[in-house]
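Colleague: Below are the sequence and a predicted model for it; my questions follow.
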Amino acid sequence: MSNISPNDRFQRNITVWEKGELLGCGSFGSVYEGISGDGFFFAIKEVSLLDQESRGSESISQLEQEIGLLSGFEHENIVQYYGTEKDESNLYIFLELVTKGSLLSLYQRYNLKDSQVSSYTRQILHGLKYLHDKDVVHRDIKCANILVDASGSVKLADFGLAKVTKFNDVKSCKGTAFWMAPEVVNLKNQGYGPPADIWSLGCTVLEMLTRKVPYSPLEWMQALYRIGKGEPPTVPDSLSKDARDFILQCLQMHLWL
């Protein structure tokens, strides 16, 4: 048996496996479905080790950091890590298979209602609390990095930019421009901490409900300028009062600085 724990939601030891269909591609490489020797399905993140340019080595070091963090996480709202393998040309990272894709692909297919967004947001907050209690800042919360399974369970994913931090200690400008908090853009001497993820969560809820990236239709440099001045994205009056109130609570820069 490949199970190394009675709680096999969290523990797997995948030794015999076969790569299946392509699920998606990213800057780091490709994600495939995989099947283990005992019929368990999982996701395989495949990264080429042959790309020796600076971009390649940078993405591999990011992935090594991601593996180091993920291997220590056990939470129902964080994508589960099952192991790593390497051959002459590729690094393979084995992860929980989350069948319905990202929240980005979800809102492109469906008009998400407040009740659905509320359920997803509550679960994102559970995942973020778990990370923040471990002094980890995700730093790249957005719909594209949050996965949903067929039961409606939400999983935080893509920990390539996550950092272990002491509160208000991270000093690098990493993340995706439209979802960045002002303190990340400004990078004043005090750095930033977990509240930067809460600003990004507000932007993510806004994205789910409007089906647009925050600060749309600005170019990313224009957006960075506005964010740096502490200007939140526009929250349309057409959203419900509860949704607007929640988003605006997340986008309170002065609470964090």
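Modeller: Received the coordinates, thanks.

Colleague: Every contact and neighbour count from this point should use C-alpha atoms.
Modeller: OK.

Colleague: For the stretch 101-250 of the chain, which segments count as strands?
Modeller: With strands called from DSSP state E, counting those that start in this stretch, the stretch 101-250 of the chain shows them at 136-137, 146-148, 154-156, 163-164.

Colleague: roughly how far out does the last one sit from the chain middle?
Modeller: On the basis of Cα atoms, centre = their mean, to the nearest Å, strand 163-164 is displaced by 14 Å from the centre of the chain it belongs to.

Colleague: Then stretch 122-139?
Modeller: Offset of stretch 122-139 from its chain centre (Cα atoms, centre = their mean): 11 Å.

Colleague: what does it rub up against?
Modeller: Contacts with stretch 122-139, where a contact means Cα atoms under 8 Å, 6 or more residues apart in numbering, come from 75-78, 153-156, 159, 161-167, 174-175, 193-194, 196-197.

Colleague: and if you look at stretch 41-49?
Modeller: Against stretch 41-49 from outside (Cα under 8 Å, 6+ apart): 19, 28-36, 56, 60, 88-98.

Colleague: what's downstream of the strand ranked longest in the chain, the next helix or strand?
Modeller: Ordering each strand of the chain by length in residues (DSSP state E) puts strand 17-26 first. For strand 17-26, the succeeding helix or strand toward the C-terminus, using DSSP states H and E, is strand 29-36.

Colleague: okay, pairing it with this:
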Amino acid sequence: MNKTVVVANDRYEFTTNDCIGEGAQATVFLGSDKRTGKRVAIKRIKHRIMVGQPPSNAFKVPEEEFKIIEPLDHPNVLRYLDHSRHVDGNKAYEYIITEYMEHKSLSTFIETNPTTYKDTSRLRKAFKQILKGLSYLHNNNIIHRDIKPANILVSSDYTLKIADFGMSKLDIQRSITTQVGSQLFNAPDHAYGTSKQTDLWSLGITMLCMCMSATYAGGHLTIYQDITSELRTIHQSRSVSQIPRFNTIPNEYLLVIDKCLSGKSSIEDILSSPPLGNYKCPGGGDHDFSGTNLEPIMDYSHKDGWGGIIHGHKCCGQCSGNFRCKGRCNNKCEHPRQVGTKILSNYCIKCTKLLK
């Protein structure tokens, strides 16, 4: 396939066969910074100039959008670099240049890497990143209004960044008068008086998609269908933790989602509460602690009277088999959640100390 080099402006360019994403209104290309050689993402929006229409009227992206995104600087918000506009005959082109995100959108990522968020430490980190990015936007009086997995991008080191500010507005009046965004992720009209809570609702549904990706084999369409089937209940209860369909998700993360949907919690409250909050380890270690570092120490009483102690077994809550005793008897011991065992204490695998 022949490639055509397109110059977005005097600094950024791309080739037409380096398409990395395409939508109804825009195409995204992998481009490069001619000064540094770094890769960038270049979104091209093509418009047709109608007969008798001034070329400037064909451009759909208002300058206000660029004014919103240009000063943003946060590790969990996509970095805007530049924009330009060109007219070629009866066609008008707009180019938006941003940093390049190797793993594309979160919706693509959870479909191609469905087991990633089975690891609750990764899930916890991801939740915190999106919340911090959204908090930064809100603190700068920006309402995104279209939070969803397709508008969150994943970098090479798996950092999540909020992107696509096409529907964003400055929160001048502290409320919204129009319902925009994607229907599945929209908050119910009657429940929220502020746009910040609308963003939080959308983020809660996005988090639910992330949690479900670990247990659903059908991809994001199956996830969306299952959430849609429960949407009326979710809207009425402003909660997902009591819906049986979602009972495979760890309860502590369902409660985080509940807070996002409640219309009452602030981002700061959610970030400071378990399991997302930072806590000093009871074992005295100087590290982040949320209870996920605890592992039981088990006391197994055997026929020969010897009490074997096993350090470092972490019960997942879904085990069904027995575990071989690390004591002298070499017998298989009952699972800690079954009869015949007793939890003596807890053990922090980072501090290597008993926690009382």
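Modeller: Nice, thanks for sending it over. Quantities reported herein were computed from a predicted structural model and do not represent experimental measurements.

Colleague: TM between them?
Modeller: The TM-score (TM-score structural alignment, normalised by the length of structure 1) is 0.79; 233 aligned residues with a Cα RMSD of 2.9 Å.

Colleague: Same list, the strands of the stretch 101-250 of structure 1, but as a markdown table with mean neighbour count and distance to residue 252 of structure 1 please.
Modeller: As requested, the strands of the stretch 101-250 of structure 1 are exported to a markdown table (neighbours: other Cα atoms under 10 Å; distance: least, Cα to Cα, whole Å):
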| stretch | mean neighbour count | distance to residue 252 of structure 1 |
| --- | --- | --- |
| strand 136-137 | 23 | 18 |
| strand 146-148 | 24 | 23 |
| strand 154-156 | 27 | 23 |
| strand 163-164 | 18 | 22 |
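
Colleague: So which of these is nearest residue 230 of structure 1?
Modeller: strand 136-137 (20.3 Å; Cα to Cα).

Colleague: Just tell me the aligned range of that closest one in structure 2.
Modeller: Per TM-score structural alignment, the counterpart of strand 136-137 of structure 1 in structure 2 is residues 142-143.

Colleague: average offset between the matching stretch and structure 1?
Modeller: When structure 1 is superposed, stretch 142-143 of structure 2 averages 1.0 Å from its matched positions, counting by mean Cα distance after the TM-score superposition for structure 1.

Colleague: got the contact list for residue 103 of structure 2?
Modeller: So residue 103 of structure 2 contacts 109, 153, 154, 155, 156, 158 (Cα under 8 Å, 6+ apart).

Colleague: What's the match for the last one in structure 1?
Modeller: Spelled out, that is residue 158 of structure 2. Aligned partner of residue 158 of structure 2 by TM-score structural alignment: residue 152.

Colleague: In contact with its match, which residues are there?
Modeller: The neighbours of residue 152 of structure 1, taking Cα under 8 Å, 6+ apart as the test, are residue 120.

Colleague: surely residue 167 of structure 2 meets residue 180?
Modeller: Yes: Residue 167 of structure 2 is within contact range of residue 180, at 7.5 Å (criterion: Cα atoms under 8 Å).

Colleague: Can you check which residues contact both of these two?
Modeller: Common contacts of residue 167 of structure 2 and residue 180 (Cα under 8 Å, 6+ apart): 145, 146.

Colleague: before we move on, the earlier item: in structure 1, which of the contacts of residue 103 of structure 2 still touch?
Modeller: Conservation of the contacts of residue 103 of structure 2 in structure 1, assessed by both residues aligned by TM-score structural alignment, their matches' Cα atoms under 8 Å: retained contacts are 109, 153, 154, 155, 156.

Colleague: Setting aside sequence neighbours, what's the nearest residue to the second one?
Modeller: Nearest residue to residue 153 of structure 2, sequence neighbours excluded (Cα to Cα, 6 or more residues apart in numbering): residue 105, at 4.2 Å.

Colleague: Which residue in structure 1 aligns with the one you found?
Modeller: Taking TM-score structural alignment, residue 105 of structure 2 has residue 102 as its aligned residue in structure 1.

Colleague: Now do its match against residue 203 of structure 1, distance only.
Modeller: According to Cα to Cα, to the nearest Å, residue 102 of structure 1 and residue 203 of structure 1 sit 16 Å apart.

Colleague: More neighbours: which of the two?
Modeller: The residue with more neighbours, out of residue 102 of structure 1 and residue 203, is residue 203; 29 against 22, by other Cα atoms under 10 Å.

Colleague: any idea how far the corresponding residue of structure 2 for that one is from residue 13 of structure 2?
Modeller: Alignment note: residue 203 of structure 1 maps to residue 205 in structure 2; criterion TM-score structural alignment. Distance, residue 205 of structure 2 to residue 13 of structure 2, using Cα to Cα: 36 Å.

Colleague: likewise residue 110 of structure 2?
Modeller: Counting by Cα to Cα - residue 110 of structure 2 and residue 13 of structure 2 are separated by 30 Å.

Colleague: what ranges do the helices span in the stretch 1-150 of structure 2?
Modeller: Ranges of helices within the stretch 1-150 of structure 2 are 63-69, 106-112, 120-139, based on DSSP state H, counting those that start in this stretch.
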